[in-house]
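Chemist: Sequence first, then the predicted structure:
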Amino acid sequence: MIWYGASIHRSEAIKDLLRTKSGWIHLVRLPVYSPELNPVELLWSQLKRSLKTK
């Protein structure tokens, strides 16, 4: 599972899931904002910017 550190990913539900699936899920943490590692970040950034200007 690739986890980019957003606050939603630090909820108790997610922590419980990771505890119960220990050994089944390999967690890879990315920085909160890392467009070079997660290309969709650039898309979301552009979309948000275009919505703000309208």
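Modeler: On my side now, so go ahead. Numbering: from 1, shown residues only.
Chemist: Please count neighbours and contacts with C-alpha atoms only from this point.
Modeler: Will do.
Chemist: I'd like the distance between the closest residue in space to residue 28 that isn't next to it in sequence and residue 29.
Modeler: In space, and not counting its chain neighbours, residue 28 is closest to residue 2: 4.9 Å by C-alpha to C-alpha, 6 or more residues apart in numbering. Here residue 2 is placed at a distance of 6 Å from residue 29 (C-alpha to C-alpha, to the nearest Å).
Chemist: Included below, for side-by-side comparison, is a second structure:
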Amino acid sequence: MTVSADDSSDPWEKLAEYRDVLEMCIEEDVPFADRARKLLDRLEEEGYE
């Protein structure tokens, strides 16, 4: 996916909308749970708690 220079949308804001899905993936210990954990950590770093 390519983001154009004039695109003002924040990808972290969009991902934050799916926070509950990421948390569920971790709880269910799906194969990509480690990636979901890293994304949640990054959301917190970006200020989306």
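Modeler: Yes, it's here. What you see is a predicted model, and the numbers here were worked out from it, not measured in a lab.
Chemist: Just give the TM-score of the two.
Modeler: For these two chains in superposition, a TM-score of 0.36 is obtained (TM-score structural alignment, normalised by the length of structure 2); 22 aligned residues with a C-alpha RMSD of 2.0 Å.
Chemist: quick one on the thing from earlier: can you report how many residues lie near the residue nearest to residue 28 of structure 1?
Modeler: 11 (other C-alpha atoms under 10 Å).
Chemist: List the contacts of the top helix by length along structure 2.
Modeler: Of all segments of type helix in structure 2, defined using DSSP state H, the longest is helix 33-45. Residues outside helix 33-45 of structure 2 that contact it (C-alpha atoms under 8 Å, 6 or more residues apart in numbering) are 12, 16, 19, 22, 23, 25, 26, 49.
Chemist: rerun at 7 Å
Modeler: Residues from elsewhere that reach helix 33-45 of structure 2, judged by C-alpha atoms under 7 Å, 6 or more residues apart in numbering: 12, 16, 22, 25, 26, 49.
Chemist: Count the residues that sit near residue 26 of structure 2.
Modeler: Residues near residue 26 of structure 2, counting by other C-alpha under 10 Å: 18.
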